[in-house]
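**Student:** missing the sequence, but the structure's below:
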């Protein structure tokens, strides 16, 4: 009996020691990544249901965005956009940037994001920049925002910030279903006659679901642990699933050709080509409609391709090649396609890639986050904003009196 008590006591002491070690480990990780033991928790959901776009930002809310790479406070103004309150149009020239999480400035404080810095570069006393960017929006949602709200701000220049690593595959339902698990956005297609058709079915369904379940969905205790997040990231690196298809999540914008060897669904190169060709044609039609709507309201229209990590960091490209050895990368393919499209459609194309590639080549590091997120850091935002300001001047896209 005494031996059993000793064994039981030893087991309890072992479990207690393991538990204490886990608690200490979690505390150290939180201090390292967050700089605090307590996570930043939002009392309200920063997103609200939207009848056509599925979701939008909650107007007038200040919230926290916390990941292992950063902890950032985000303010959304009364108009539902990130940034200061938008005043009625006056003598200042106005730029409206339409985009997704890159120009929204995911992980970067408001004073260090492209829209803020661009206004400073061009002269904040003469130009204001409205940040019409939303996290995870596709080009269809960006078009709807422009038509429903964006052009009401009376911009002199509308600048589309296109994200090549997500936008095309999220614009058509056929690509979206192969690239992501959830269908909750509006999508687009072309009729046999080439007419652009918008499908709001899934966005409306998501809108109704959100209205019925409006409370904030809190993560479970374990999913809120830094330890859990790191373990999940580690395991994911060795886990294969149907979503781990480089022909989809890297895709046509960055590939010289498709690689059936890495297909997770047994698709041929021709299968991928058909889907991506359709996605690209739909995307061009969406952008042309944005151009026409902008010009009809007296605004100039220009576009730029935002540069993901894959295009800039050579060691990141090498890691991708090691994981997918049959993959044939062509990381500037989408930029050439946009240049050609811009000439066809009469749309100026600004260059957001070169300043980052040049900086990387000169030894600049820390342009992108690395742990849980891969968005641009404040350093990259500053480089791109300075370059864009000069290009806007060179293209005479905004006539500003000096």
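**Tutor:** Received it, and whenever you're ready, just let me know what you need. Predicted model only: the values in this text are computed from it and were never measured. Residues are numbered from 1 along each chain as shown.
**Student:** going forward, measure contacts and count neighbours with C-alpha atoms only.
**Tutor:** Noted.
**Student:** buried set for the helix or strand containing residue 318?
**Tutor:** Secondary structure from DSSP states H and E places residue 318 in helix 314-323. With burial defined by 16 or more other CA atoms under 10 Å, the residues of helix 314-323 counted as buried are residue 320.
**Student:** Just list what it packs against, helices and strands only.
**Tutor:** With contacts taken as 3 or more CA pairs under 8 Å, 6 or more residues apart in numbering; DSSP states H and E, helix 314-323 sits against helix 309-312.
**Student:** okay, pairing it with this:
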């Protein structure tokens, strides 16, 4: 019995020694070999009691997922950017703060290709500040602006709205396996966040993943094996089918319709906060990939469903869908191959809409 126990302890000690030795070796390996990560929310964000999750500060990492490996830089405030942004406007540039989810954060895009980067938008008269956080709905974007965004002295705030899932994100207390704050709109907007608590087991797991090169490399290896399996056996649709279907005017689900009014109220409050801070506010829709690739005449039907209420509220909103269809018709590739997010060309077009105010007026959908 003692001999068996001794053998078990020896094996465990050998495993611990091997892992520690591997960790030491990987600490001196270049970042592109050992410093990669999979989950966008889990790896590049942390628990936050007010927001559910918030971006990690001071990140220099590689994001590896769905067949890509891209650089990710998050500055000292946690914003995905290759530079720091001062709260005070000390330049003569037009400053535009952009709120949104993974489309703004830049899922699957190299740092230099994201539309908020100077290397991508190419307009020396504009400084764009990226407040995109993967997985956020309008509710968390509103709270993130109130917590951090309003401290920036900017000329304009642009909300990039995703018809795929922003409305559903706003309706539930948990999304993507994470607890989050949410609002109800009965007698005015009421915030609910008492349920947002940290989970000890998840925090411990995240700590090991964030601080261990061995765990990061193991996660990368798992993702590579998954991608190989998908390519060999035809499993090339990692997202739910509704996100990959062409949608016509009557394709809105009842649950989406239920969330439109709440979402518009959240956008109105965000607009009021922005204008109270002395900046302009506008909303730009993210073009719906399946309809773009099918060269459909209309964008996601939620655009049409939302614009009357947005117009009535006096919110300026724009939809560059026709520009994306025209580019697709000309043979341009605009989206990541294996998901619905922008590639470098998609970011380039979207960035032009944000920076060029005259161009934006040509795609206005709210009167």
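**Tutor:** Sure thing, it's come through. Keep in mind the model is a prediction, meaning the values are calculated, not measured.
**Student:** Could you get me the TM-score between them?
**Tutor:** Laid over one another, the chains give 0.75 as their TM-score (TM-score structural alignment, normalised by the length of structure 2), with 319 aligned residues with a CA RMSD of 3.6 Å.
**Student:** all strands for the stretch 201-350 of structure 2, in order.
**Tutor:** 280-286, 316-318 (DSSP state E, counting those that start in this stretch).
**Student:** The first one vs structure 1, average offset?
**Tutor:** Compared with structure 1 after fitting, strand 280-286 of structure 2 has a mean deviation of 0.5 Å; criterion: mean CA distance after the TM-score superposition for structure 1.
**Student:** Report the aligned residue range of structure 1 for that strand.
**Tutor:** Mapping strand 280-286 of structure 2 onto structure 1 (TM-score structural alignment) gives residues 300-306.
**Student:** Please apply the same query to the last one.
**Tutor:** Counterpart in structure 1 of strand 316-318 of structure 2, with TM-score structural alignment as the criterion, is residues 348-350.
**Student:** before we move on, back to that, hey, which of the strands of the stretch 201-350 of structure 2 is tucked in deepest?
**Tutor:** The highest average neighbour count among the strands of the stretch 201-350 of structure 2, using mean count of other CA atoms under 10 Å, belongs to strand 316-318 at a mean of 23.
**Student:** So which elements touch that one?
**Tutor:** For strand 316-318 of structure 2, the packing partners by 3+ CA pairs under 8 Å, 6+ apart are strand 280-286, helix 301-312.
**Student:** Please dump the ones you listed into a markdown table; it should also carry distance to residue 41 of structure 2 for every row.
**Tutor:** Output for those, formatted as a markdown table (distance: least, CA to CA, whole Å):
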| stretch | distance to residue 41 of structure 2 |
| --- | --- |
| strand 280-286 | 20 |
| helix 301-312 | 25 |
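**Student:** Out of the ones you listed, which is closest to residue 16 of structure 2?
**Tutor:** In terms of CA to CA, the element of those nearest to residue 16 of structure 2 is strand 280-286, at 47.8 Å.
**Student:** what angle do the closest one and helix 301-312 make?
**Tutor:** In terms of direction (axes from the mean of the first three to the mean of the last three CA atoms, to 10 degrees), strand 280-286 of structure 2 departs from helix 301-312 by 170 degrees.
**Student:** didn't residue 293 of structure 2 look like it was pressed against residue 325?
**Tutor:** Yes: the pair residue 293 of structure 2 / residue 325 is scored as a contact, 7.2 Å apart, by CA atoms under 8 Å.
**Student:** Go ahead and measure how far the helix ranked longest in structure 1 is from the middle of the chain.
**Tutor:** If you go by DSSP state H, structure 1 has its longest helix at helix 2-33. The chain centroid and the centroid of helix 2-33 of structure 1 are separated by 41 Å, computed with CA atoms, centre = their mean, to the nearest Å.
**Student:** Tell me where the stretch 251-367 of structure 2 has helices.
**Tutor:** 254-276, 289-293, 301-312, 321-329, 344-355, 357-361 (DSSP state H, counting those that start in this stretch).
**Student:** got JSON lines for these, with distance to residue 84 of structure 2 and mean neighbour count too?
**Tutor:** Listed next are these as JSON lines, based on distance: least, CA to CA, whole Å; neighbours: other CA atoms under 10 Å:
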{"stretch": "helix 254-276", "distance to residue 84 of structure 2": "22", "mean neighbour count": "18"}
{"stretch": "helix 289-293", "distance to residue 84 of structure 2": "32", "mean neighbour count": "21"}
{"stretch": "helix 301-312", "distance to residue 84 of structure 2": "33", "mean neighbour count": "17"}
{"stretch": "helix 321-329", "distance to residue 84 of structure 2": "31", "mean neighbour count": "19"}
{"stretch": "helix 344-355", "distance to residue 84 of structure 2": "20", "mean neighbour count": "22"}
{"stretch": "helix 357-361", "distance to residue 84 of structure 2": "25", "mean neighbour count": "13"}
